[in-house]
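Colleague: Below: sequence and its predicted model.
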Amino acid sequence: MNATRDIEKPYAVAEQIGPLVRRVLARNPSPFTFTGTQTYIVGEGRDVAVIDPGPDEAEHLDALVEAIGDARVVAICCTHTHRDHSPAAAPLAARTGAPIAGCAPLILDDDGPRADASFDPTYRPDRILADGEALTGDGWTLTAIATPGHTSNHLCFALEETGALFTGDHVMGWSTSVVSPPDGDMTAYLASLQKLHERTQDSVYYPAHGPAVTRPRQLVRGMIGHRRQREKQIQRQIEAGRTRIADMVPHMYKGVDERLWPAAGRSVLAHLIDLEKRGITTRREDEWMLLARS
């Protein structure tokens, strides 16, 4: 993956990227966060909302406070609670007096290597938003869209006035989302993708990492197709005698940086669990087999 194919972005600077939307990029680039976490400030009037405040880093927090200025922060919204998304919520709330709203808290002991970031145990929301609940401010409305899959508590936020959708890690233009069990769920992820594909009102996606998505339904359709191809590829691996995930990944991800293979293995596991639910695979310890189809 090559960060240079994204535009040059300054860190800790508020950039106007669309109607009612500014972006502040956190200085936390990595193979899993691309150029870093993008925090969005919604609103141009007397009050604003902050989406995905990002990591608890002084430079980033100072930039957010400067960009907010004299506006009132109606809510600090988190799409989910990986450590690159929500840790700045509490210190930003302390500095602005704003409530924290959005996804539910989630703390898990993962059963494998973390693929993107571990969960944030400090996240304490003042308000948990259910699917369809809205936040309003001066000239803007944000509606929560439940999109479990990458994590069970993942939300997107729709800016009703402009057709923008803040997609967190659910849909990104630069990379597919990691789905890592036990909390990541491929069945839920695919259902959430289908849910977004059916939303014809969304004209642009603003993900937490990477460039804006200007043809969102086309991208989502392609992502669903990609996942269906992956599950067929997994079945072919099993048919070829590769019954362990560690044996499948090198063949399935030959052109991928080997540092990302643990993450790829987690998504393969998520696919296998989905196939197991559908009666296509079964397992014995760490070996997977295809069930005979009638």
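Modeller: Good, I have the coordinates. The model shown is predicted, which means the values in this text are computed figures rather than measured ones. Numbering: from 1, shown residues only.

Colleague: alpha carbons only for contacts and neighbour counts from here, please
Modeller: Will do.

Colleague: In contact with the spatially most central residue of the chain: list those residues for me.
Modeller: Nearest to the mean C-alpha position of the chain, by Cα atoms, centre = their mean, lies Asp169 at 1.2 Å. By Cα atoms under 8 Å, 6 or more residues apart in numbering, Asp169 lies in contact with 150, 177, 207-209.

Colleague: want to compare, so here's the second one:
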Amino acid sequence: MPLLRADPLPPGVVQEVGLPGGPRIRRLRCGNAGAFTFLGTNSYLLGQGEVALVDPGPDDAAHLAALQAATAGERITRILVTHTHRDHTGGVPAAVAATGAESWGFGPHLTPPAEGGEGADHAFCPDHRLADGEALQGEGWQLRALHTPGHCANHLCFALEEAGILLSGDHAMSCSTSVVMPPDGDMAAYMAALARVAARPWHLLLPGHGAPLPDPGALLRGLLAHRHEREALVLRALRAHGPATAEALVPAVYGTLDPKLRRAAGQSLLAHLLKLAAEGHAMPAAAGGWQAAG
């Protein structure tokens, strides 16, 4: 996969990322680097004059100040969110207070707090809900919301179809694969949504983390192939080492791994196991863990 391991854009600096003849799009990266955020969360400013802000990022005063400076003399009139993880929506209340803009998204976080989930923003509820396929337009731009569950059940990508640009949130990133962690993450839903997006031609991918990626078709197809390959490895490891828990299968499937990512890897394998079980290829073992079916 043509992953971009570097992103030279410093936090708070504005980068013009639109394509010739298309709407104006600016990117700013928040300084919230981490194991799951790469070098930080991207925010995008769509249009000019009356601007839509895509993913305000976390609750970060410096990032909000940078967004306000980037739109000096303009108005942020809409706030669009790809999904309800705090590194994308934590900054919504402050952005709304500073701009008076209303928020748009698929809906609130779909997994109840009692059922767990990593990084969920249960406080967010959009002022306006966007359904799959719904169009939204502003000054000089028009996009279509694509419901792409898997990483998060309420995940949306925003497609600027005429320009061939996909604002992909965390569904597809240029810097790494996406984390799919049950209960809110669903591997079957993720792979189906990824296949849907990969089947369409795009000129530019603007991800939630990582640098913009031109001609992202190879990446999207590679991400889907990677999931199929990972699934085959999970089933092979289960046949060789099962019955086993998802965590116990991590070394066989991932090999050497950063300890900080081990738990997330186990959760990703659990997502694969749940998909395999639904398809009749795996099943819970009587003594605990999982085993191959048949």
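Modeller: Great, that's in hand. Quick caveat, the model's predicted, so the values are computed rather than measured.

Colleague: The lengthiest helix in structure 2 packs against which elements?
Modeller: For structure 2, the helix that runs over the most residues, judged by DSSP state H, is helix 217-241. Under the contact criterion of 3 or more Cα pairs under 8 Å, 6 or more residues apart in numbering; DSSP states H and E, helix 217-241 of structure 2 touches helix 187-198, helix 250-254, helix 262-278, strand 290-292.

Colleague: Just name the most buried of these.
Modeller: strand 290-292 (a mean of 24; mean count of other Cα atoms under 10 Å).

Colleague: okay, and that strand goes to which residues in structure 1?
Modeller: Using TM-score structural alignment, strand 290-292 of structure 2 lines up with residues 288-290 of structure 1.

Colleague: Looking for the alignment partner of Phe32 of structure 1 in structure 2.
Modeller: So Phe32 of structure 1 corresponds to Phe36, using TM-score structural alignment.

Colleague: Compute the distance between that match and Leu220 of structure 2, please.
Modeller: As judged by Cα to Cα, to the nearest Å, Phe36 of structure 2 and Leu220 of structure 2 stand 20 Å apart.

Colleague: Between those two, point out the one with more neighbours.
Modeller: Set Phe36 of structure 2 next to Leu220 and count neighbours by other Cα atoms under 10 Å: Leu220 wins out with 25 against 17.

Colleague: all helices of the stretch 51-200 of structure 1, in order?
Modeller: 58-68, 89-96, 186-197 (DSSP state H, counting those that start in this stretch).

Colleague: between these, which gets nearest to Leu269 of structure 1?
Modeller: helix 186-197 (9.1 Å; Cα to Cα).

Colleague: how close does the closest one sit to structure 2?
Modeller: Here the mean offset of helix 186-197 of structure 1 against structure 2 after fitting is 0.6 Å, by mean Cα distance after the TM-score superposition for structure 1.

Colleague: which residue in structure 2 lines up with Gly255 of structure 1?
Modeller: So, by TM-score structural alignment, Gly255 of structure 1 is matched to Thr256.

Colleague: Tell me who's in contact with its match.
Modeller: Counting by Cα under 8 Å, 6+ apart, Thr256 of structure 2 has no contacts.

Colleague: mind checking the SS state of it?
Modeller: coil (DSSP: H, G, I helix; E, B strand; the rest coil).

Colleague: what's the distance between it and Arg221 of structure 2?
Modeller: Taking Cα to Cα, one finds Thr256 of structure 2 at 25 Å from Arg221 of structure 2.

Colleague: And for Leu143 of structure 2?
Modeller: From Leu143 of structure 2 to Arg221 of structure 2 the distance is 23 Å (Cα to Cα).

Colleague: Between those two, which is the more surrounded one?
Modeller: Legend: neighbour count by other Cα under 10 Å for Leu143 of structure 2 and Arg221, higher for Leu143 (21 against 16).

Colleague: so what's that one up against?
Modeller: Contacts of Leu143 of structure 2 (Cα under 8 Å, 6+ apart): 135-137, 158-161.

Colleague: Excluding sequence neighbours, find me the nearest residue to it.
Modeller: Leu160 (4.5 Å; Cα to Cα, 6 or more residues apart in numbering).

Colleague: Surely that neighbour and Ala145 touch.
Modeller: No - using Cα atoms under 8 Å, Leu160 of structure 2 is not in contact with Ala145; the gap is 9.2 Å.

Colleague: hmm, back to that, now, among the contacts of Leu143 of structure 2, which is nearest to Lys260 of structure 2?
Modeller: Phe158 (30.9 Å).

Colleague: Is that closest one in contact with Gln142, as I believe?
Modeller: No - Phe158 of structure 2 is beyond contact range of Gln142, at 9.7 Å (criterion: Cα under 8 Å).

Colleague: okay, these two: which has more neighbours?
Modeller: Phe158 (26 against 18).

Colleague: show me the contacts for that one.
Modeller: Contacts of Phe158 of structure 2 by Cα under 8 Å, 6+ apart are 82, 143-146, 166-168.

Colleague: distance of Leu260 of structure 1 from Met252 of structure 1?
Modeller: 12 Å.

Colleague: about what we covered before: quick check: which of the helices and strands packed on helix 217-241 of structure 2 is nearest to Arg239 of structure 2?
Modeller: That would be strand 290-292 among those, by Cα to Cα, at 5.8 Å.

Colleague: Determine how far the closest one lies from the middle of the whole chain.
Modeller: 30 Å (Cα atoms, centre = their mean, to the nearest Å).

Colleague: Same check on stretch 282-294 of structure 2?
Modeller: 31 Å.

Colleague: For that stretch, which residues meet the burial criterion?
Modeller: 282-284, 289-293 (16 or more other Cα atoms under 10 Å).

Colleague: What are the contacting residues of the match of strand 290-292 of structure 2?
Modeller: 235, 238-239, 243-244, 280-283.

Colleague: Ala58 of structure 1: which of the residues you listed is nearest?
Modeller: Arg244 (43.7 Å).

Colleague: separation between the residue nearest to the closest one when sequence neighbours are not counted and Gly241 of structure 1?
Modeller: In space, and not counting its chain neighbours, Arg244 of structure 1 is closest to Glu287: 5.0 Å by Cα to Cα, 6+ apart. Noted for Glu287 of structure 1: a distance of 10 Å to Gly241 of structure 1, by Cα to Cα.
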